[in-house]
Structure formats: structure tokens, C-alpha cells
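Q: I would like the atomic coordinates for the input below:
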Amino acid sequence: MPNGNLDTWLHHQGNQATGRHLGLAQRISIVTNIADALDYLHHYSGRPIIHCDLKPSNILLDIHMNACLGDFGIARFYIDSKLRTVGDSSSITVNGTLGYMAPEYAENGHASTCGDVYSFGIVLLEMLTGKRPTDDMFRNELTIVRFVEMNFPDHTLNFLDCRLVNDCNGTIDQIAAGTENLPIFQSLLSLLRVALLCTRQSPTERLNMREVATQMRKINMVNTGGRVESSTSFRRLVSWASQRS
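A: Below is the predicted model of the structure:
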């Protein structure tokens, strides 16, 4: 893809231009694209599909910085968990990426749409904090989810990606002065709330991707002055593939 993947934009390598970074509006647009894609996979693709390995390196960016999901190597068709038991040898198992896998995968290994929701929440937290879930600071009982929970909402500015803080300098000054009803600040809080609801320990307490996509479109609409800019690139890709098959 012309603009590579999300990982290279969030975490600059030694040979990459240090000036290349994503502003808040771009991050919201990208994560809205991904929410739309997962919503399509889970609810509108005919038979629900679980990606199983959502992470920044599998989020590809086209020439217009629209995001598409890549690497469906371990994607699974969804099978109703009520029809399966933990000991069933034909139950679906998943091998995702450390830090992004839902905690229940370590216990039973069964893939679920709830697992994709959890991974989405982790990616969203990574986009807002600038830290990988495998960062050295997250060890023992401290995870990226726990770290954000401990500081949200009163100390939100303390854990934001420094590049986001730099982009929002004027807003930060107003927030420090006690003006907390600014659209940018409210969008940040809304994004963090969505991420934390996606990463609840219990799968049954998480949002589903239809709910997540709806929330993301609302946040995106606020930041685009009322214009909803959700991407249809994933549906176009599916249509193109079906025509070639």
C-alpha cells in the first residue's frame, strides 16, 4: 500500500522521517475505517468472519490514508459458541499476537467476535498513547488497559502520545485553564471510553462492533464538522475480489 501500515506511522524506525506523524483527525478517520471493516466482517458479510490478528502492522493505508485490514491468514468463520464445548476437538482455536489477544484466548483458545473487539480496543489505546501493549513499562500486573484506567479521565493528558499533545497545544492550554467542553478534548475522552469498553475483561461486558462503529462515526462526524467520512474501501475490495473469483 502507498502509505505502508499503521505501525510504521505510530512507531518511527531509524530510517524513517521523524516529521511524519498522524494528527488526531487522521487517527480518528483511520480507526473509524477499521471499525467499519470489522463491523462488515462481523455483521454484514453473510457469514460472520473473525479476523483474529488485529494489530497496527495489519492495518494498511492507501494513498488517501484510508485504512484497510490486511493479513487474513488466521481469520476464522464464526461458529456459535453455544454449539461447542471447551473439550470439543473441533472447536476453533486461534493464535494471535501477544499483547493484542483477548485474555480469554489464553484460557480456552476459542476465537470469537468479542476477541476482535478486544484487539480493536488495544489498537485504539496504542494510537492514543503512542505505546505498544508490549512496551517495557507494562509488566507484572500493569497492562496498557490498566494504565489508562488508572489515569482516566482526570490525568488523560499525562498519557497521551506526545505528538498528539503537540498538535493540540492551544487546546491543551484551554483545558489547563478549566475549559473542558472543547470538541477535541471531548473527542479524546469519547475515544478512550470506547477503547476501555472494548477491553473489558469479560467478553459479555464489551461492546459489539456494530455499536463501536456507530460510536466511531459519531466521533468522526464531530471532528469533520458534521461530515461523516467512513471509508467504503473494504467493501470495494470485497466486491473487486468477488468479481475476479
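
Q: contacts and neighbour counts: CA atoms only from here.
A: OK.

Q: ok, the closest residue to residue 37 other than its chain neighbours - contacts?
A: Among residues not flanking residue 37 along the chain, residue 234 sits closest, at 6.0 Å (CA to CA, 6 or more residues apart in numbering). Listed by CA atoms under 8 Å, 6 or more residues apart in numbering, the contact set of residue 234 reads 37, 68, 69.

Q: and the last one, how far is that from residue 164?
A: If you measure residue 69 against residue 164 using CA to CA, to the nearest Å, the figure is 24 Å.

Q: To check against the first, give me the structure of this:
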Amino acid sequence: MVMVLAIDLSHNHFSSGIPSALASCTALEYLNLSWNAFEGPIPASLAKLKNLQDMDFSFNNLSGTIPVALQDMTMLHHLNLSSNSLTGEVPKGGVFSDLGTSAVAGNLGLCGAWINLPPCPNFKSKHKGLSVSHKVTIVVLISIVILILCFLLLAFSYKWRYKRQSISTDNVDDSVSSETDSADQSTLDLHVEPTRISYEQLVSATHGFSEANLLGRGGFGSVYKGTLYNGTHIAVKVLNFQDKNAHKSFITECNALKRVRHRNVIKVITVCSNPVLKALVLPFMSNGSLDRWLYLDGGDECKLNLNDRLTIALGIAQGMEYLHHYCFVQVIHCDLKPSNVLMGDDITPYVADFGIAKVVFGDSLDSLASTNALQGSFGYMAPGTEYAMGGKIGTMGDIYSYGILLLELLTRKKPTDTMFTEGLTLPKWVCMNFPDDIAEVVDHTLLRNVNESDPSAVLVCLTQLLQVGLVCTNKSPLQRPSMKEVVMKLNDIKDAFLNISTIL
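A: Predicted coordinates for the structure are as follows:
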């Protein structure tokens, strides 16, 4: 039996109704059907997906009312029904209780004053002219009900207040800072996997965090490879207690990843926190980072062909699009670069390392947003004071970093290469040779099969990709595209490249 955890059919041309058979995927956690042409009602049977945490049906032609049964999906934290033709009142329970107006925007037939939509019609009773005795009876009954409710509220107020303080499964700051007194009770579950991993299991899996299992060291800690008792390979990111900023980094990364669900963003298996260890437990990526693939053993060759690099560029962009626009909170990575992109099987990229990420709750940035320290890595940060030296942090900084990464992916030149001196930068170097002399800047391995008399699909694709990188690295943040626009452009480039390649 296949247990499907995620389905993403977004940005296609699917039509007809949403298949009710999806309700049989009981293990499903992520469902994205956005940007299609699905029509008809939302199947009420989807309420059977009790494990579903993220559902996106935006930009379709769905009609009818929103099934009230969806409010019983207790694990559902992110819902987007915007830009459809839905009608009727928006339910108030479950995920709808914290739903923003943007999640249902573009449905002109929806109503509900509590969510800043037009109030629903108030249908008055056809029975008029109640007698005085009936009116008195109604008033007395209402008064009795109010009194009973007041007594109940007084009786349970203290108990409710205590319960709210003691149960905080979604607040990582409170959970992580509430350290246990023994290593046996040291695991904080982030609702990502049902299996808890204890401190002793991590010690055993990494052979006591031995140097032989060390994968690398970063600014806030070290990463070790581990193997659990059942053979599962994991990566354990251990916090450096001596770094005063490491604890903030740990909290930020927990907040950024605790409910993230996307095929191109690394997920957290669990978190271990006790007086002797704070660690993130992540899936082990045997293929290493994108940086390793680009510069394997420092040789002149790169095994990634153009189709591979296009797939990687699109995957990273889709992961960043999710973080910027579709995640339960907006996440600004602040340090996007090849070494922070891990490679899975089938050339699947995973955006990783959220140690200095900024989490936006509503309209406010978290407490780490304002700082005088450098935010990011040299060469990948946006120019000037945009957020390199404590300037205003926003998604446009990530767009710039993505543009540098894309140019590096195509040229195989780091932005910190020794050739970039005296004002010459990677974007400026590419721009000087664009579009007529791109052969002077792109990785030579991408041009091996190009016929000079017939540039075919390769040069067309490379030119379009370099243009995306140059637009993303525009000095003015206002002139850069959003990640939504980048993903749409890359999808168009990939479709055109595959079509031309097939014809040729």
C-alpha cells in the first residue's frame, strides 16, 4: 500500500471537478491544486483527510459553498481558496478561525463580516406580531441563559487560563526554552513525524558525535551524520553553546521550519533540547550541496547538463516562492547560496539552513530582524544597505541572492572569484557579454553540443535564463520580480526548451 504524503499539481491545465478519490489518501499532508481550471464544488469528503496540514485550491474555477466539514480538519494550518467563484458564508471553526482575508480573496460571492467580507444576508422571520406574553417569556429565557453562562465562565476561567499557559504546541520559543532536567525527556516534537528521537538515540546514531561522523561546521554549530536503530540516515545540526547568537538562530530555524511542507524545502524530523544539547534532526542528503556538485573536487568539469541546471533553478525558485507567498508565515531566508541548497535524488534541490532567516507574523518581523550585523554571505547579499548592514529586510533581498545563485549555476563562477575586482561583479560581467557574447561567460560544458550555424534550443534557453538572473540582481529592489513571477518565467523557459529540443 502506497502512503502518499504530498500531492502538487499546481501550474497545469487540469480541468473538470476535483476528484473525490483524493479523500482515500488518508496519509496526505500537503495538497496543492492551484493555478489550474478545476471547476464545480469542493468535495466535502476531503474532510476525511485528518492528517492534511496544507491545502491550496487558489486560482481555479471552483463554485458552490465552502463545505462546513472542512473546519473539523484539526491538522489543517494553511488553506488558500482565493481567486475562485465560491459563494455563501465562510465557516468560522477550525482553520477558518485564523484565516486571513487574502485566503478567500477573489470570491465575490463569499460573505462573513468576521473575516472582513460583506455581511451575510439576514433573513427575518415571516412570523410577525408576537404577543406580549411571548416577548416576556423570550426575555426571561435569554436572561436565564446569560446568568448560567456567567457562572460557567467564572467557574472555569482559572482552569482555562492555566490550560492555555501550559499547552503551547505551536510556540517553539516557549517549548525550546522550557528545558527538561534530564536527557531522557529532551525531545521537542514539531508535528512533522510521529516518531520521537531521544537524546540517547542521537548519541548512539552519531557514535557520540564523533569527528568521523562530522559533515561540516557553520557559524552556529556543527552537522553530524547519524544512523538510527532502524537504518534511517539522519543529519543532526548541533548548536554551539559558546556562541551567544546560536540560541537565537536555533529558535529562528525552529520557527521557520516547524510546519513547512514543500518538496523543495528541507523539513525538520524533530528537535532535541536539553541542558546539554540543542539540535535539529534533519533528513540526510547523501548527494551533498549544490556547491559540491558545481565544484566537485575543484575540477574543470561539471556533470550537470543544461536540463539538470534548469530543473535545479526551477526547484529552488518554487521552494522560495512557497516560503515568500504560501507558507503559514512568510519566511525570508537571508542567506540563499549554493552551499545552502542540498541535493536529493533525481537532481531535486532542497532549500536549507535557516539559521538567520526572518519570520514574518502578519505585518511584523521577528525580533532578529533589526541588527547591525551582516545578514547573509558576502557576494550573495543585496548591494548597498538594503539589508547587508541592518537595512530593511524583505523578500527582494532573497530575490537578489537567487539571481546571483542562478548566474553562478550557469557560469560556474562564484561571486567571490578573484577575477571580480575594481568594481567588476558577477552580474556586471554577465551583463557586459549579454546577449551577443554569452558563450564567453557560460560554463563551457553547456556549449559542447551547440552547432554554430544552428544555435538550437541551448543558446535560446541560456540567454533567457541569464536574463532572469540579471533582472533578479537589479540594483533597485523595485525593479526585481517577485518569486511568483520568477517561477512562471522559468516554467515558460523549461516548456519552450523541451519543445524545441524535441523538434530538433
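
Q: In terms of helices and strands, where is the residue nearest to residue 37 of structure 1?
A: helix 233-244 (DSSP states H and E).

Q: If you count neighbours, what's buried in that helix?
A: Using 16 or more other CA atoms under 10 Å as the test for burial, helix 233-244 of structure 1 gives 233, 234, 235.

Q: need the contact list for the aligned residue in structure 2 for residue 134 of structure 1.
A: By TM-score structural alignment, residue 134 of structure 1 lines up with residue 416 in structure 2. Contact analysis of residue 416 of structure 2 by CA under 8 Å, 6+ apart lists 378, 379.

Q: Next: residue 446 of structure 2.
A: Neighbours of residue 446 of structure 2 in contact, by CA under 8 Å, 6+ apart: 305, 306, 458.

Q: Go through those and flag which are in helices.
A: Among the contacts of residue 446 of structure 2, the members found in helices (DSSP state H) are 306, 458.

Q: which one among the contacts of residue 446 of structure 2 gets closest to residue 358 of structure 2?
A: Residue 358 of structure 2 lies nearest to residue 306 out of these, by CA to CA, at 32.5 Å.

Q: what's the nearest residue to that closest one if we skip its chain neighbours?
A: Closest residue to residue 306 of structure 2 in three dimensions, ignoring its sequence neighbours and counting by CA to CA, 6+ apart: residue 446, at 6.1 Å.

Q: isn't there a strand covering the one you found?
A: No. Assessed with DSSP: H, G, I helix; E, B strand; the rest coil, residue 446 of structure 2 is helix; it does not lie in a strand.

Q: Give the equivalent position in structure 1 for it.
A: By TM-score structural alignment, residue 446 of structure 2 lines up with residue 164 in structure 1.

Q: mind checking how far that match is from residue 10 of structure 1?
A: In terms of CA to CA, residue 164 of structure 1 sits 11 Å off from residue 10 of structure 1.

Q: in what helix or strand does the most centrally placed residue in structure 1 lie?
A: What sits nearest the mean C-alpha location of structure 1, by CA atoms, centre = their mean, is residue 120, with 3.3 Å. With elements taken from DSSP H and E, the one containing residue 120 of structure 1 is helix 113-129.

Q: and residue 442 of structure 2, what does it touch?
A: 410, 411, 412.

Q: The last one against residue 296, yeah?
A: In other words, residue 412 of structure 2. No. Using CA atoms under 8 Å as the test, residue 412 of structure 2 is too far from residue 296 to be in contact (11.3 Å).

Q: Those two: which has the busier surroundings?
A: A direct count of neighbours by other CA atoms under 10 Å for residue 412 of structure 2 and residue 296 places residue 412 higher, at 20 against 13.

Q: The closest residue to the more buried one other than its chain neighbours: how many residues sit nearby?
A: Nearest residue to residue 412 of structure 2, sequence neighbours excluded (CA to CA, 6+ apart): residue 443, at 5.7 Å. Neighbourhood size, residue 443 of structure 2 [other CA under 10 Å]: 20.

Q: repeat for residue 32 of structure 1
A: 27.
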